[in-house]
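A.B. asks: just the structure for this:
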Amino acid sequence: MSLYQLVLPVLALLSPSLAINSGSDFIGGINATTATLPYGSFLASISDTYPLSLRFLGVPYATPPLYDLRFRAPVALDTNSSTNQIFNVTTYPEPCVQGTTGSGDAGGAGSEDCLKVNIYTPANVTNMSKLPVLVYIHGVTNCYVYGNPANWPFDHWIQQSPNVVIVSIYYRLDAFGFLSHPSFTSLAADFHSVRSETSLGDLNAGFLDQITALRWIKSYITFFGGDPDKVTINGESAGGSSVELHLVAETSVSEGGEGALFAQAIAQSVYRTPLPTPKQQQPLFEFFASSAGCGTGDLASQMTCLRNASVSALARAQDNSTSSNFTGHYDACHPVVDGTLLTDYPTRLLDQGNFRHVPLIVGATTNETLSGGTNITSALDTYFPSLSNATLSGFLQEYPSSAFPNEDLRFQTATGDAELRCARTIIGSASSKFTNKTFTYRYNTANPTNSDTSLVSHAAENWMMFLGTNTGFNGTTTFTAQNSTEKAFASELIAYWLSFVRSGDPNAFKLSRSPEWSEYSASDRQRIILTQGLDLASDGTAFMSGSTSEVEGKTETGRCEFIASKVGEEQA
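C.D. replies: Take a look at the predicted model:
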């Protein structure tokens, strides 16, 4: 009996009052909220606020990565279980175990049994609907360390546009998802069927979770009204980084012979995180193991100890590893270049054309950076630990004081370009060589709850697109009410995004007040500036879009070319 079969009865909630229609894979309609898959049925909820949207919250896509499966690649579900079981998926599940935000808080909330998806569908969908699918990969401002899909709900997206299916993915974070060691395995295409102790650990387990979720979606989204051949992946920050990694990942491994897992991509504020080698991550592994009380003996003994350790002990160890107590260069559990799935740095693979040539939206916010302080070279050295002194000096020449009105803007631009914004130029330029459906943007409206509303900081669009969300500690968030103008701008953004999901073009189903979004190319670097507009009527019925177009400046393009040329040192 598999581990999943052992856990299954605990998860299942048998409801004698709910009839299962064996003649249909999906019971459509507002009063019939059960999706029936070949291996079980899932009971959804419907929101009083958004009655056009159904929510299936916490649908498992892989075996819980517990006990001997900890730190290993995800294992596909055992779908041979009885089909008469009903799973109550009407409330948000616990997120994956959280790491610290770095603001003095302790991580540790969440569960290891977290390999699940939330699925949002129109209330009247059927298994014959074949609606386009948006798959959202959550991100945070601190690499792959924390985040909870419940903080970015999609009920209101479906309410606005009840002609898509939306899926958000939970994946393992921090040390639980990205612990690395040179002796860990880089898995081949059959990783999803691995069921035995084949290795001491597997590299990039959290990223393999995302791939496993996409494979599950490929197999089962039809039962929720979606079309597996019309999947768009989308993510912001670490989620945007994940989208970039899916674009460049080796297809023979990620697809496993099942065909393309997605047909389009939206990458928001791509976190240009360095992808170290497993060898470069080894000092972090040793510090983590020691912090968890597992630092003695050979690697096999250490891994046995780590698999037997409590979640709280591991959570304290991963928090300790991201603090000043660890003095190594690579101080976070990143994805790594494993040589099999991720064969090189994304910037280099993009430049070589070794990526999926699919319709693409990519963009960034106006003022974002992930660094603090005033010293450009110190900040960049912390972010990209392998930069040489010569390259750091080169940055100061590319961003001279004379080019900026003040040093704050100089610091913000130099660090923000390297860490985030130049992904827009790097990915957009590569994409436009192979597809005439490449669109870029600059998001230009501040989060109104920030202390400094003159800056359009990292993740500002999340506040607008997700009901005023501001993430907090341990997977929590605070939703702030939006006024009519903000809601109108949010609807503009959602319309652009879902128009692209439906057609590969953000213009096809945009709001009538919204301007045309021009395509981007190396010869015509047009992009849209997404900006909040004006409320033209006191009753909230008429609005003017604030969005306009601009051309990426030659200075910006040149700086991004300089940054891209340092790929070997940045490892991004």
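
A.B. asks: C-alpha only now, for contacts and for neighbours.
C.D. replies: Fine.

A.B. asks: can you pull the contacts of the spatially closest residue to A213 that is not a sequence neighbour?
C.D. replies: For A213, ignoring the flanking residues on the chain, the nearest one in space by Cα to Cα, 6 or more residues apart in numbering is Y61 at 5.8 Å. If you count contacts by Cα atoms under 8 Å, 6 or more residues apart in numbering, Y61 has them with 76-77, 115-117, 212-213, 216.

A.B. asks: sec struct for G394, please.
C.D. replies: Three-state secondary structure (criterion: DSSP: H, G, I helix; E, B strand; the rest coil) places G394 in helix.

A.B. asks: just give the number of residues close to W157.
C.D. replies: W157: 25 surrounding residues under other Cα atoms under 10 Å.

A.B. asks: just to revisit the earlier point, of the contacts of Y61, which belong to strands?
C.D. replies: 116-117 (DSSP state E).

A.B. asks: make JSON lines from the contacts of Y61 and add distance to L275 and neighbour count to it.
C.D. replies: Shown next, in JSON lines, are the contacts of Y61 (distance: Cα to Cα, whole Å; neighbours: other Cα atoms under 10 Å):
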{"residue": "A76", "distance to L275": "26", "neighbour count": "22"}
{"residue": "L77", "distance to L275": "29", "neighbour count": "21"}
{"residue": "L115", "distance to L275": "24", "neighbour count": "27"}
{"residue": "K116", "distance to L275": "26", "neighbour count": "24"}
{"residue": "V117", "distance to L275": "26", "neighbour count": "27"}
{"residue": "T212", "distance to L275": "21", "neighbour count": "26"}
{"residue": "A213", "distance to L275": "22", "neighbour count": "27"}
{"residue": "W216", "distance to L275": "27", "neighbour count": "19"}
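
A.B. asks: one more, please, to line up against the first structure:
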Amino acid sequence: MLQQICLAMLFLVVCNGNASNPTVTVDQGQIIGKRLQFRAQDTDFDVDAYLGIPYAEAPVGPLRFKPPVPKEWQGELNAHEYGNSCPQPAWPDLHWFTLGKTSEDCLILNVYVPVPVRPNRAVLLWIHGGAYSMGAGSFEDFETYPIASLGDVILVSINYRLGVFGFLATGDEVVPGNMGMLDQLEAMKWVQKNIKAFGGDPNRVTIFGESAGSSSVSLHTLSPLSKGLFSGAIMQSGVATSTWAVLEDKTHIPKGAFGIGKLVGCEKEDTKQLVDCLVDVPTDDLLNASQRMMEVFPEDPEAFPFAPVYDDHFIPDRPDTLIKKRSFNHVNIMAGYNADEGTTEFAFFYPDAIEKPHINVTEYESYMAASKLNLTPLQNDALELVYFDNDMLTDPNPNYFDAYVRILQDYSFACSTDTYLRGAAEADAGSVYAYYFNHHPSKSIINTPWSGACHADDLVFFGIHFTPNDFNLTDVEVEMTLKMIQYWTNFAKTGNPNIGTENEEASSPAAKLLEWPQFTLDKRMYKELSPSMNNIPDPSGISCKLWNDYFPKLDAALADKQQECKSHWSKEGKESCSGEATP
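C.D. replies: Next up is the predicted model:
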């Protein structure tokens, strides 16, 4: 009889056939999962896992480069195994990563439910990072399902199309682009429709992500198509205004599509002929060609063309314009970045270095040129004033490593996050919270002793060391994990990282958390994510004032002077300020 026991409440139907085969009934039929177990702080936790659930049809054949089509199925679905990861290049040799099988039939999601099952739990929906070209929602040895039990929430992780398959665009209506973003949107719709059956509350869904997953989350907070699909958004190292988040120059978008066409034998005259040809190219050929783009076009913007574009549909305008217009969906927001985001680049250049690399002036100038910041001489002088210390100005052979890392971090992460947070606070669309992760883990993502709190190191503190892997953190770091999970899951439950229930006092002793103040325009406070969990003022305030306020004013002033000069010499009938003859 026990095998037939079902818990039914409202629209919730959860039937546990036995401990290893939990079953959920949705409109289309039964989903059969499996039970997972992990141990934390001398306690065993059970999680019902439903893996590899398809939310959209396989985007192959005529569906390649098209918006996702909801998956139709009936009967019984075995959800015991991870689904396919989406096609992607081979990852670097990272000690924690096992990708598994890849296929274009990869539009799946995973649902993790704490045991015992009960109704109306808040939901965290994870959007993975990987430069829009790599990664997966879940894979072995890098699981975050302890969040579900430790935070008493339901966790959902999703796959979406990557690289050329998810973000090819032709600059017109043939392939407007953003298929990967529309995949995320379709997965969010699936959650709204089905999460109640797993015990989830569709009115309390918080989407969260890291890196490209973070900028994806940010784009959903601005997209009119995402309105009403989630109540909270957490951005970890990336926002819609990050320099790498969106391809904003529409003139270069079709170059990427035609460039890939040349490499696979689809050199056509117009975009429709091009796409009709690309649809039939084998998966591996298309993937390999997309990897060669940077080799074939090293100096052209089409070398890295596969990212979101503003398409007048999902992204109706430039992200900075949307923020200025206060075009935010009404959701609660948390966003932040890591203290040493820029060291990741060097970690791959110097994988065997025991000490911080020494970057001389020639190498520094080479890195700056490669970064394509396009700075004027006056802007470069300003950078030296802000980022160079006294030792660098007097040392005959200074190390430019720290200066370059800080420039890269502020330009690519910190200052765009500052712009986004200020815009969200000004729009008053919901509560806003900011964080600054500055703890160097005893075992980091890239396993480098000098990388500090580098890009993606925050992921170590979401419970992955409670599952089988080699992240053996200290007791202090385990405590830090529990606090971070509590902040994140409290935010999912109430929109406030300090409290987990509406009638709970923010200062409750049971919480064991230091209060996290809201980010406001007059008090731009950040939570320091470290063992101390202090509250600090904006950690990049001065440098971001340089990037966000001073540089635009300097550009405007120089442009005005140039126009004034040209106007003067034009009236005189002589050469312009640039030395060119005037008409």
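
A.B. asks: quick one on the thing from earlier: now do the same for the residue nearest to A213 of the first structure: its match in the second structure.
C.D. replies: Aligned against the second structure by TM-score structural alignment, Y61 of the first structure finds its counterpart in Y55.

A.B. asks: S157 of the second structure versus that match, what's the distance?
C.D. replies: 12 Å (Cα to Cα, to the nearest Å).

A.B. asks: which residue ranges of the stretch 51-200 of the second structure form strands?
C.D. replies: Counting by DSSP state E, counting those that start in this stretch, one finds strands in the stretch 51-200 of the second structure at the ranges 75-78, 108-114, 121-127, 154-158, 200-210.

A.B. asks: in TSV, list these along with distance to N332 of the second structure.
C.D. replies: Formatted as TSV, the strands of the stretch 51-200 of the second structure follow (distance: least, Cα to Cα, whole Å):
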stretch	distance to N332 of the second structure
strand 75-78	35
strand 108-114	23
strand 121-127	13
strand 154-158	18
strand 200-210	9
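
A.B. asks: which of these sits closest to R406 of the second structure?
C.D. replies: strand 200-210 (19.5 Å; Cα to Cα).

A.B. asks: average offset of that closest one relative to the first structure?
C.D. replies: With mean Cα distance after the TM-score superposition for the first structure, strand 200-210 of the second structure departs from the first structure by a mean of 0.9 Å once superposed.

A.B. asks: quote the end-to-end distance of stretch 109-125 of the first structure.
C.D. replies: First residue to last in stretch 109-125 of the first structure (Cα to Cα) measures 35 Å.

A.B. asks: now swap in stretch 188-200 of the second structure and tell me
C.D. replies: 13 Å.

A.B. asks: how about that stretch, which residues of the first structure does it hit?
C.D. replies: Under the criterion TM-score structural alignment, stretch 188-200 of the second structure matches residues 214-226.

A.B. asks: for A315 of the first structure, pull up the helix or strand it's in.
C.D. replies: helix 311-321 (DSSP states H and E).

A.B. asks: what's the matching range in the second structure for that helix?
C.D. replies: Aligned by TM-score structural alignment, helix 311-321 of the first structure falls on residues 283-293 of the second structure.

A.B. asks: ok so, going back, gap between the residue nearest to A213 of the first structure and G104 of the first structure?
C.D. replies: 33 Å.

A.B. asks: please apply the same query to F56 of the first structure.
C.D. replies: 34 Å.

A.B. asks: give me the more crowded residue out of the two.
C.D. replies: Taking other Cα under 10 Å, F56 of the first structure and G104 do not tie; F56 has more neighbours (26 against 10).

A.B. asks: which other helices and strands contact the helix or strand containing the more buried one?
C.D. replies: Per DSSP H and E, F56 of the first structure falls inside strand 53-60. Using 3 or more Cα pairs under 8 Å, 6 or more residues apart in numbering; DSSP states H and E, the elements in contact with strand 53-60 of the first structure are strand 40-43, strand 45-46, strand 116-122, helix 155-160.

A.B. asks: output the longest helix belonging to the first structure.
C.D. replies: helix 484-503 (DSSP state H).

A.B. asks: give me the range in the second structure that that helix lines up against.
C.D. replies: Mapping helix 484-503 of the first structure onto the second structure (TM-score structural alignment) gives residues 475-494.

A.B. asks: quick one, strands of the stretch 251-400 of the second structure?
C.D. replies: For the stretch 251-400 of the second structure, the strands defined by DSSP E, counting those that start in this stretch occupy 332-338.

A.B. asks: now do the helices in it.
C.D. replies: Remark: helices assigned in the stretch 251-400 of the second structure by DSSP state H, counting those that start in this stretch are 253-263, 271-278, 283-296, 319-324, 343-349, 361-370, 377-387, 390-394.
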